[in-house]
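*Asks:* starting from these lines, generate the structure:
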Amino acid sequence: MSKNRETFASRLGFILVSAGCAVGLGNVWKFPYVCGNNGGAIFILIYLVCLFALGFPILVCEFAIGRGSGASIGTALRKLSGGKGRWHQFRWYGLCGNYLLMMFYTVVAGWMIYYVGVCAKGTLRQANVKEIEQYYQSFVQTPGKMMFFMLLVVALCIGVCALGLQNGIENITKKMMLALIVLMAVMAVNSVMLKGSSKGLSFYLIPNLENVKKRGLGNVIFDAMTQAFFTLSVGMGSMEIFGSYLGKERKLTGEAINVLVLDTLIAFVAGIIVIPACISFGIRPDAGPSLLFITLPNVFNHMPSGTLWGMLFFVFMSFAALSTVIAVFENIISMSMDVFGWERRKALTVNLVGIAVLSMPTVLGFNVWSGVQLFGPGSTIMDVEDFVVSSNILPLGSLLFVLFCTKKSGWGFERFLEETNTGVGMNFPKFLRRYMRYVLPMIVLVIYFKGYYDKFKDSSPVIFGVWMMIAIAFAVYILYLSRDKK
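*Replies:* As a prediction, this is how the structure comes out:
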């Protein structure tokens, strides 16, 4: 690690910042719904197994690559491999992935901030479901308002990064995450105390074999694998960068487990907030943006002191979104410095402009450019960006990280293990070597191809075939980068 490189001021800061990066919209607008529909407690148990089988080793890989290199993903693979092979080509893949994520995540984070004001003013307090939906549609079809809140998010988060690691990112994210945890605890207690909440808790937490049979055990397991894989945002260096700011005092296994536990706890408590509240008032919980901006405002309208609870909910969601944006911004800034040799000030300025400009297609995709529907009627530019990141960058990047840490042409398992087990704490299991080298990559590839299959299975055979060929081409490219040189 570079002697001049900043490090976290505290272990708690590292855990909260890393968890803040992992905690995102999927913890709230997807996990509770998927859990309830897949058998409640049965799904949670399968999910936990998948989380430690999939997410845990990849997360440790990212932390180890970061701490071992003392650099962003922009130069880390070249440093650790000694310049061997083609691993360094991934730097562009990682940089593009982080940029693509921010091109739509900044926009959605802006929605959260906007709805804090909407709920605080009681704008939707007397509205019915149709009026709530019309209000949301009216908002996203107003490019000026959308652009203002997107730019506000970009300026705020770049401003935090400008303060540096300890004074900015660690200090502010730590406070946001602690406030987020307190808010969630308060809202969970309120949700449980609502009349009729027991039905929601039963739907969410009691094992439901009928739902498992209806979905099919294979689909339940695959949903658990997918949720466990994507919840940590591994695969494009977003976690690797925080490993590069970590000291050598503690082994990485325990640190990764702490982040996993906190991320899972937040997703679990989000379900306690959402599911009982919805079912208490006879409203079926949904998934995606409609849950946050249509379903839940309707729930708050039925709830005593609903204006307060609605405002607190969107404050909590704003903290969750902003903590992720800040973390990814720092990754982009650090990669820019490593790859292009820029000073931090220049990296901040260039990326402030770059992210703001490149987020505009997402803003316009809901209104002026709403006719651009690359994935069929009703799809948006954001759907395309989300698909590229979630179904391509993350799984293929994770595949590359695992291969890099286990193949001799990369870093190699022995050096990975040495870095991971430096310090005090729990050792990384050495017996996982073959699992990580052969089994885990196959599981990641299955998740990757299943994502393409689910997305395009209802398309015409020609379109389906074209997209599957594209999927194969991307996978072959990643395997090409990891190929042993003769």
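*Asks:* alpha carbons only for contacts and neighbour counts from here, please
*Replies:* OK.
*Asks:* show me which helix runs longest in this protein.
*Replies:* helix 306-340 (DSSP state H).
*Asks:* can you name every helix or strand that that one contacts?
*Replies:* helix 11-22, helix 73-81, helix 90-120, helix 143-162, helix 171-192, helix 240-243, helix 296-302, helix 344-358 (3 or more Cα pairs under 8 Å, 6 or more residues apart in numbering; DSSP states H and E).
*Asks:* 6 Å - rerun?
*Replies:* Under the contact definition 3 or more Cα pairs under 6 Å, 6 or more residues apart in numbering; DSSP states H and E, helix 306-340 sits against helix 11-22, helix 73-81, helix 90-120, helix 171-192.
*Asks:* please generate a structure for the following sequence too, so the two can be compared:
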Amino acid sequence: MAASRGEFSSRLGFILAAAGSAVGLGNIWGFPSQVAANGGAAFVLVYLLLAFLIAYPVLMTELAIGRFAKANTLAALKKLSIGPLSRFLSTVFGYLGVAVAALILSFYGVIAGLMLGQCLRSLLALFAVEPGLLSGTGASIFFTLVFMVLTLAIVLKGVSAGIEAWSRCLMPMLIVLLLVLIAIVLNQTGAKQGLKAYLLPDVSKLWQGELMLSAMGQVFFSLSLGVGTMLIYGSYISHRESLPKLGAWVTLVDVAIAFLAGLLIIPAMYVAMSNGVEIFDADGNLLASSQLVFVVLPELFKSLGSFGTLLSALFFAMLVLASLTSSISMLEVPVATLSEQIGIERKKAGIISVSVISALSVLLIWQGDALFELAVTASTEYGQPLMGLVFSIYLGWLWQRQSLLKELQQGSPHIAATLFWRLWPVYVKYICPLIILLIFYSSLP
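*Replies:* The predicted structure is shown next:
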């Protein structure tokens, strides 16, 4: 079964693909916005701590379930079920995971389409060419569909030739672009003040409840947890690999890129301020935090003239790449489910999935902000924490401990004697559900 489903050909291939799934709008758009709105360096410090106290254990849960089952989310949960009720709930939560992934991809596609359009408009401006039809609702729909087709083209090539191969290409490009932009911004007037705000924490803010909850939610979202993508990626991992090491590498890469994104965006804010762009209100609150990337940075780019136009093209190209590394993992969730559960050929499953998700994206564009915000809230604030809770319960309470140990020993034969094995199963069983419930509760109105 593993051979027919496909498998990552190397450790590096998996790390880049899984990190690519995690690295997306949550890192480059969401993380800097949260940093700017929640105490700067204090938020960064709490985020880094929670990445390993919360995100790593839950990531390991999804990877372990996926590799054990060698199947999609629905089939994987069924394999761990121990009675009719848990088998029924496996079906419910399996399809819920597909719905959450599809809903996230629907608004991801819209945002990525806007970024793609902005990138092309910046490129045209470099050559003094009028953008013409590259603006408006029609353009948004067109670029969204283009992005969806790009995502489909990669996924249809399969695990090794598609997802892994393109992740090997896209992730290094993303990192190089990020480093180039950081070097450029840090040489601008005002950047040093931004570095100070980003790197020197105000310790009085570290224990604020709102900051802690915001950091927990951001960690959960930025690592693509609770969607089923990591579970399915785990199902493509060879039994020769050590899951704890792979999970640690993915967490490290994701956190590192989030940190680099903040190293770009936060100093860029202060560069924009030095150029007359209004960032904070009279009380020191961040203006339009959710629109930070789309409001503040374009104003910064405009203030830098033709050089800023080039910078704009590079920046939005980077965001498109980040979105694409995440979108291919999200599309794999419905594609794997349709092909394995219903028996639809992979190409047809991909076309059906993209068609449905694209139609939803078009609906979000036509209906405006209200429906778009509802899609974001339903998927990220409710769907993801709920699915993360489900995965923790299935591993901690339904999976027999000896069976779990046997799975982890494949690739890590001496794991029974490690501190990881002594702590992690208990941590996932008791602590993770409590923390996830807290995150879920904090999202309620």
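*Asks:* ok, back up a step: where in structure 2 does the longest helix of structure 1 fall?
*Replies:* Aligned using TM-score structural alignment, helix 306-340 of structure 1 spans residues 308-342 in structure 2.
*Asks:* returning to that earlier point: what angle separates the longest helix of structure 1 from helix 143-162?
*Replies:* Computed with axes from the mean of the first three to the mean of the last three Cα atoms, to 10 degrees, the direction of helix 306-340 of structure 1 lies at 60 degrees from that of helix 143-162.
*Asks:* what about helix 306-340 of structure 1, how far off from structure 2?
*Replies:* Compared with structure 2 after the fit, helix 306-340 of structure 1 shows a mean deviation of 0.9 Å (mean Cα distance after the TM-score superposition for structure 1).
*Asks:* list the buried residues for that helix?
*Replies:* Neighbour counts over helix 306-340 of structure 1 (16 or more other Cα atoms under 10 Å) mark 306-307, 309-338 as buried.
*Asks:* please apply the same query to stretch 255-275 of structure 1.
*Replies:* Using 16+ other Cα under 10 Å as the test for burial, stretch 255-275 of structure 1 gives 255-260, 262-264, 266-275.
*Asks:* likewise for stretch 405-424 of structure 1?
*Replies:* 405-413, 415-417, 419-422.
*Asks:* then stretch 167-185 of structure 2?
*Replies:* So stretch 167-185 of structure 2, judged by 16+ other Cα under 10 Å, has buried residues 167-168, 170-171, 174-175, 177-178, 181-182, 185.
*Asks:* so which residues make contact with that stretch?
*Replies:* 16-17, 264, 318 (Cα atoms under 6 Å, 6 or more residues apart in numbering).
*Asks:* and Gly305 of structure 2, how many residues sit next to it?
*Replies:* 11 (other Cα atoms under 10 Å).
*Asks:* coming back round to it: I'd like the buried residues of stretch 167-185 of structure 2 laid out as JSON lines, including distance to Leu213 of structure 2.
*Replies:* Listed next are those as JSON lines, based on distance: Cα to Cα, whole Å:
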{"residue": "Ser167", "distance to Leu213 of structure 2": "31"}
{"residue": "Arg168", "distance to Leu213 of structure 2": "34"}
{"residue": "Leu170", "distance to Leu213 of structure 2": "32"}
{"residue": "Met171", "distance to Leu213 of structure 2": "29"}
{"residue": "Leu174", "distance to Leu213 of structure 2": "29"}
{"residue": "Ile175", "distance to Leu213 of structure 2": "28"}
{"residue": "Leu177", "distance to Leu213 of structure 2": "31"}
{"residue": "Leu178", "distance to Leu213 of structure 2": "28"}
{"residue": "Leu181", "distance to Leu213 of structure 2": "30"}
{"residue": "Ile182", "distance to Leu213 of structure 2": "28"}
{"residue": "Val185", "distance to Leu213 of structure 2": "30"}
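*Asks:* out of the residues you listed, who's nearest Leu156 of structure 2?
*Replies:* Set against Leu156 of structure 2, the nearest of the buried residues of stretch 167-185 of structure 2 by Cα to Cα is Ser167 (14.1 Å).
*Asks:* check the gap between the aligned partner of the closest one in structure 1 and Ala224 of structure 1 for me.
*Replies:* Aligned against structure 1 by TM-score structural alignment, Ser167 of structure 2 finds its counterpart in Thr173. Thr173 of structure 1 is 28 Å from Ala224 of structure 1, where distance means Cα to Cα, to the nearest Å.
*Asks:* tell me the contacts of the counterpart of Gly271 of structure 1 in structure 2?
*Replies:* Aligned by TM-score structural alignment, Gly271 of structure 1 pairs with Gly262 of structure 2. Contacts for Gly262 of structure 2 (Cα under 6 Å, 6+ apart) come out as Pro32.
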